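Participant: here is my input; please provide its structure:
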Amino acid sequence: MAGLDRNTPKPTEVTVHQQSRALEIAFDDGARFRIPFELMRVYSPSAEVQGHGPGQEVLQTGKRDVEIVGVEPVGHYAIQPTFSDGHSSGIFSWEYLYHLGARQGELWQRYEQRLCDAGIDRDAPMVEKAGGGCGHH
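Facilitator: A predicted model of the protein is given here:
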């Protein structure tokens, strides 16, 4: 994973809001976002969620009430949150957090469309390697 280029906005403030379950992040270009933990969790940049290539993404469900229980800094370019469901392998670069914040409306729509296409409810528990039903086009 490459470091940041000089033009990537840097965060000036990062706050974890447990009550509203959102990560508030302010950047030095004046942008400020409140990114819901659920959105971060379902779009985690980890291989466990993203798979190992296009079309390999693992649809995440049942994450509406997920919380962030810890955050570790990764160098000067990212954070690694630990979620209450035990997921902790996602490294969120500042650039990726900016992308999640700036495009969250579009990302929510894409997530809801994927749920709809798969015929899965957003609040359904995660199914470990379901045999059939999904993945057939």
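Participant: please count neighbours and contacts with C-alpha atoms only from this point.
Facilitator: OK.
Participant: roughly how far apart are the residue most central in space within the chain and Gly30?
Facilitator: Residue closest to the mean C-alpha point of the chain, counted by C-alpha atoms, centre = their mean, is Met40 at 2.3 Å. If you measure Met40 against Gly30 using C-alpha to C-alpha, to the nearest Å, the figure is 21 Å.
Participant: do the same with Val74
Facilitator: Taken as C-alpha to C-alpha, the span from Val74 to Gly30 is 23 Å.
Participant: so these two - more neighbours on which side?
Facilitator: Val74 (12 against 9; other C-alpha atoms under 10 Å).
Participant: the more buried one contacts Pro81, doesn't it?
Facilitator: No - counting by C-alpha atoms under 8 Å, Val74 does not reach Pro81; the two are 10.0 Å apart.
Participant: list the residues that contact both of those two?
Facilitator: Ile91 (C-alpha atoms under 8 Å, 6 or more residues apart in numbering).
Participant: which strands and helices sit next to the longest helix along the chain?
Facilitator: When the chain is parsed with DSSP state H, its longest helix is helix 104-118. Where contact means 3 or more C-alpha pairs under 8 Å, 6 or more residues apart in numbering; DSSP states H and E, helix 104-118 is not packed against any helix or strand.
Participant: another sequence for comparison is provided below:
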Amino acid sequence: MTPSKIKLHKQSKTLELHFAAQAFHLSAEFLRVHSPSAEVKGHGPGQEVLQAGKIDVGFTGIEAVGNYAIKLIFDDGHDSGIFSWSYLYDLCQNHDAYWQAYLDKLDAAQLSRDANTSVVKLLDPK
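Facilitator: Now for the predicted structure:
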């Protein structure tokens, strides 16, 4: 499905996408941690790299990639992810589940969304 409208909002750090009659707003953080790049996804199953400390990430730009995708340029220097229309639509449709899974992975890895925060799990005193 091809979006009928795409708007990059630098100040609010969101990407606005319209698919048919539905409008979606995806945060820069969400898109950065779900980038389809090899840096994030790896080169195969099990090679994913959990992205932490991206709560403040924003956009510096957006570029069309043919008629099938966009490249988002993030202010942390990441610019290698090519977001196809089908991948963006999937992110829109499954946002809540993907976001919760990401938060669960951060928690399990004792990592934080905030680059300036460390997470420590205390041992159960029993």
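Participant: what's the TM-score for these two chains?
Facilitator: Between these two chains, after superposing, the TM-score reads 0.88 (TM-score structural alignment, normalised by the length of the second structure); 116 aligned residues with a C-alpha RMSD of 1.1 Å.
Participant: for Glu48 of the first structure, what are its contacts?
Facilitator: Counting by C-alpha under 8 Å, 6+ apart, the residues that Glu48 of the first structure touches are Val58, Ser89.
Participant: from Trp85 of the second structure, how far out is the equivalent of Gly75 of the first structure over in the second structure?
Facilitator: Under the alignment (TM-score structural alignment), Gly75 of the first structure pairs with Gly66 of the second structure. From Gly66 of the second structure across to Trp85 of the second structure, the span is 11 Å (C-alpha to C-alpha).
Participant: where along the first structure do the strands fall?
Facilitator: For the first structure, the strands defined by DSSP state E cover 11-17, 22-27, 32-36, 68-74, 78-83, 92-93.
Participant: what range in the second structure does the first one sit on?
Facilitator: On the second structure, the counterpart of strand 11-17 of the first structure by TM-score structural alignment is residues 3-9.
Participant: tell me the buried residues in that stretch?
Facilitator: With burial defined by 16 or more other C-alpha atoms under 10 Å, the residues of stretch 3-9 of the second structure counted as buried are Pro3, Ile6, Leu8, His9.
Participant: would you agree Leu15 of the second structure is in contact with Phe30?
Facilitator: No - applying C-alpha under 8 Å, one finds Leu15 of the second structure not in contact with Phe30, separated by 10.1 Å.
Participant: which part of the second structure matches the longest helix of the first structure?
Facilitator: Counting by TM-score structural alignment, helix 104-118 of the first structure corresponds to residues 95-109.
Participant: neighbouring contacts of that stretch?
Facilitator: Stretch 95-109 of the second structure has contacts (C-alpha under 8 Å, 6+ apart) with Phe30, Leu50, Ala52, Leu91, Ser112, Arg113.
Participant: do that again at 7 Å, thanks
Facilitator: With C-alpha atoms under 7 Å, 6 or more residues apart in numbering as the test, stretch 95-109 of the second structure has contacts from Ser112.
Participant: any idea how far that stretch is from the middle of the chain?
Facilitator: Centroid displacement of stretch 95-109 of the second structure relative to its chain, using C-alpha atoms, centre = their mean, to the nearest Å, is 12 Å.
Participant: ok, now stretch 29-49 of the first structure?
Facilitator: 3 Å.
Participant: before we move on, what about stretch 67-78 of the second structure?
Facilitator: That offset, for stretch 67-78 of the second structure, works out to 11 Å (C-alpha atoms, centre = their mean).
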